[in-house]
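Undergrad: Sharing a sequence plus its predicted fold:
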Amino acid sequence: MGLSLALNTARSALFATSSQIATSARNTAGANDPGYSRKVVSLVSGAGGTTLVVTRASDAALFGRKLAATSSAAEGQALLDGLTALSKTVGDTSDAESPAARLGALNAALQAAANRPNDANLARAAVEGARDLATSLKSASDAVHAVREQADQAMVGSVATINDLLGQFDRANKAVMRGTNAGQDVSDALDDRDRVLSQLSAEIGITVSERPGGDMAVATDSGVILYDRGARAVTFAPTTAYSAGTRGAAVVVDGVPVTGSGSPMRLSSGRLAGLATLRDESTVTYENQLDAIAGALIDTFRESDGTVSKTGLFTAGASGALPTSTLGLAGRIAVNAAVDPNVGGDVTTLRDGGMNGSTYRSNPSTDAAYSTRLTDLIGRLATARSFTPGPPLNETTTLTSFAADSAGWLEATRKAASGDAEYQKTLLGRATDALSNAVGVNGDDEVALTLQLQRSYTASAKLLTMVDDMLKTLLDAVR
């Protein structure tokens, strides 16, 4: 009876140790996989004998923190990429191609023309400066629309990725539930499910909740259900082209809009949230500022016959009527054909007025030394006026100062986005490291454990050999 007990003990020890060695080898193989969690073999004694149970190291709090950090980092990077593209295309006050720099060049050209009003070449240079300024504003407006279109297309890709990941999550979640109900080892299936969640959190901010039986529910960070016993539909209708005033469609999760100002449960993190902020807020704010500059230019250089005012050096249409709204002016502003020598215009109308006919002429005679109108235009540029493109640049200042403030706002916004993106990356790195330290595999520890288990296996094997020898001796004695 004693030998039988020793034999069973030795066999159980060999089985348990071999299973632990196999698990340790499994851990060593997954040491370089960031989505792998360390597996642990536990011995559970019961009425039917000793059972081996494989579990995995986990930390729900650290994992949740990593998911949140992943979402915030992806949001910050998406916003930064768009603002960087916009900043490179438009420039700032130190860039000779920027609207602010072009406005300064125009002001200087008008000063030179006012000092020598009889010099047609100086007048032509001022008109060229005006054309460059209008071109700069149009280019800036086009850049805004291009960034909005790119963000919209990126949202299409993000939504497709989210739906694909939800399908993968459904399969992984059901595998965990089936294995849990059957009493099988589901540690690898749990790793697969967590990998999907990590990828999903980069696209959209999420929260997760575990349920009995291995089930899990997933919702957006604003509370809209993404997965509950099955994946919910995430839909988005792309906008093919953007112009001034175009409003992009909202991303809809299970019938609830989660992006846009009208969303009752708006996303606060994830790449999708960053793209929506870029498309609907940052770019629109800058475009409103560009339109305000264009509107102020048209108003500053207007002509008047004493009763009716019409567009002067700058126009936004062929009629000559002053625009009633600034919406889209940056994309439509142009130099008046009546003063543009490239299309047969007369540059002297810059000095004398009369781009809208003789009744709008300021020079009472044909005096080539007449500089009153040019001096008046320079004075208008230096006069403070009210600008209301929207926060944060609702202010009263000169046109030149407002253009500089607008370029400064863009650069400051890009810089702030860059700082936030770097902070979120650092936070994600710390969260990832903390989770890895808690549930990841340390190769050195696993090697040391394997050596210890091999010694234990050798001891159990020796015990088994001793029992075998003793049984042989007993059988020989009986014979």
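TA: Done, it's in.

Undergrad: use CA for all of it now, contacts and neighbours both
TA: Noted.

Undergrad: Pull the contacting residues for the nearest residue to Ile206 once chain neighbours are set aside.
TA: With sequence-adjacent residues excluded and distances taken as C-alpha to C-alpha, 6 or more residues apart in numbering, Ile206 is closest to Thr220, at 4.2 Å. Counting by C-alpha atoms under 8 Å, 6 or more residues apart in numbering, Thr220 touches Ile204, Gly205, Ile206, Thr207, Leu226, Leu267.

Undergrad: try this one next to it:
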Amino acid sequence: MSMSSALNNAVTGLTTNARMAEVVSSNLSNVMTDGYGRRSVELSSVQVGGRGGGVRIDAINRFVDAGLLADRRLADASLSGQDRSATMVVRLEQAIGGPDDAAGLGARLAEFERALISASSDPASETRLASVVSRLQDVADTLQSNTKSIQSLRQEADGSIARDIDVLNAALKQVATLNADILRIKGSGDDPSALLDARQRAVDQIAKIVPIREIPRDNGTIALQTTRGTPLLESRPVEFGFQRTPTITADMTLAGGALGVITIDGDIVDAATGIGRLDGGSLGAAFALRDKTLVESQESLDLIAADLIARFQDTANDPSLTAGDLGLLTDEGGGLDLADLPGLAGRIALNPLIAPANGGNAALLRDGLNAAVPGPSGDATQLNRWIAALGAPRADVPGTAAQSASGRIASFVSEVGSTRLLAQEQLSFTSARWETLRETELADGVDTDVELQTLLQIEQAYAANAKVIQTVDFMMQRLMEL
């Protein structure tokens, strides 16, 4: 080997070693960076005149397990959806109150019943009669408060949809821009790895909102579509639209056209569901909460309110009433209308005849709401009728089971608790699956031990190439001295 060949080999070796050291350093510094793909340098020998002429860098390879990445992204979608659902249902249960919650609806009804029993033992006591009215007011207030909480959660879910749509549009535009940048960088022969990392992070954002499938193209770009076939990005990204609803009330539903739906490039995805084939991630969970889970909870609450109003306006439970007269509880001052149930729990109110704010007379609880004249102060007959009315199994709303007032409330609270338990169980399973896939993905990424060993080898190779250059320099100096 001539000195020029040796010198050329050493110089190209030093250049290659420097680039390899840079790649290894990048791997080590980004070992915990999301979206980072492990790099390695691909080398080949340079032949000059049939002889070795050094070494060159052919490519910087980026390693990502496409199958594992796809599985992890599907797990991302499931996890974000389940987490949103579980979080919201837990807050719903906290707002409603559990079976042992002193401020819960069941406890409020029990306090009202105890107040009735106390008053029946001393019907002449104005204090005890006033306590009955106060406890009944607490029941009405709790129903109203629960309704406000449910609608507030629906409002929050609607806001989550709007935020998801904004993130989705921004991330799709990022991927489209990065596609163009990667195509240009690859065309110039430079390394696009950093852009590939950025694109992977942008796609990961999308995957949390809707479950997606990444489709690689021959030129290094990618296309995106949902797992159910809705195109998201091909030559250009689609544009999602959603109109946020400023205020949501119990009577506002998707079926009634009062709530926003998703559009793609201006076209409604699905008027019936609002989301169509985009469900499966956090976006689908928000729609399910806004239009199903929380709506069903409100319907159960409205049935409780209807049940209470019906019990206390039944002429069998108060002989002083005639058909159509108001009972102890009203629908904002009106009677029960089974055709207008949505939001009833938020409108329930005390009969003005007994409401303290209207100068009501608590003694009517003892005498009968429409009693023409006061009855005997020691007669507990009517109070006992109210007590019996609470415990009697009734089904005033068609399609509902006959239950006592407390039993209907207990069923509702139990239903909310069961929904919360199911959501948390699903979240636990999904979280465990995601963690397993994530750990596997990280294990397939940068191995610090291997990278440090590679760095030692690079250091040794660098020293050897430097020694060759030093030796050639020494030989040239000796030759010049001859």
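TA: Nice, I can see it. Note that the structure is a prediction, hence the values are computed from the model and not measured.

Undergrad: Give me the TM-score for this pair.
TA: Once superposed, the chains reach a TM-score of 0.88 (TM-score structural alignment, normalised by the length of the first structure), with 467 aligned residues with a C-alpha RMSD of 2.8 Å.

Undergrad: rewinding a little: select from the contacts of Thr220 of the first structure the one having the most neighbours.
TA: Ile204 (29 neighbours; other C-alpha atoms under 10 Å).

Undergrad: Quick one: which of the contacts of Thr220 of the first structure hold up in the second structure? List them.
TA: Among the contacts of Thr220 of the first structure, the contacts conserved in the second structure (both residues aligned by TM-score structural alignment, their matches' C-alpha atoms under 8 Å) are Ile204, Gly205, Ile206, Thr207, Leu226, Leu267.

Undergrad: Export the residues you listed as CSV, with columns for secondary structure and distance to Pro341 of the first structure.
TA: As requested, these are exported to CSV (DSSP: H, G, I helix; E, B strand; the rest coil; distance: C-alpha to C-alpha, whole Å):
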residue, secondary structure, distance to Pro341 of the first structure
Ile204, coil, 54
Gly205, coil, 57
Ile206, strand, 60
Thr207, strand, 64
Leu226, strand, 62
Leu267, coil, 53
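
Undergrad: Looking at these, spot the one nearest Gln424 of the first structure.
TA: Comparing these against Gln424 of the first structure with C-alpha to C-alpha places Gly205 closest, at 13.8 Å.

Undergrad: Adding distance to Gly320 of the first structure, write the contacts of Thr220 of the first structure out as JSON lines.
TA: Output for the contacts of Thr220 of the first structure, formatted as JSON lines (distance: C-alpha to C-alpha, whole Å):
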{"residue": "Ile204", "distance to Gly320 of the first structure": "49"}
{"residue": "Gly205", "distance to Gly320 of the first structure": "51"}
{"residue": "Ile206", "distance to Gly320 of the first structure": "54"}
{"residue": "Thr207", "distance to Gly320 of the first structure": "57"}
{"residue": "Leu226", "distance to Gly320 of the first structure": "54"}
{"residue": "Leu267", "distance to Gly320 of the first structure": "45"}
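
Undergrad: Ser187 of the first structure: which of these is nearest?
TA: Using C-alpha to C-alpha, those come closest to Ser187 of the first structure at Thr207, 21.2 Å.

Undergrad: so what corresponds to the residue nearest to Ile206 of the first structure in the second structure?
TA: Under the alignment (TM-score structural alignment), Thr220 of the first structure pairs with Thr226 of the second structure.

Undergrad: ok, now Thr300 of the first structure?
TA: Correspondence of Thr300 of the first structure to the second structure, assessed by TM-score structural alignment: Arg311.
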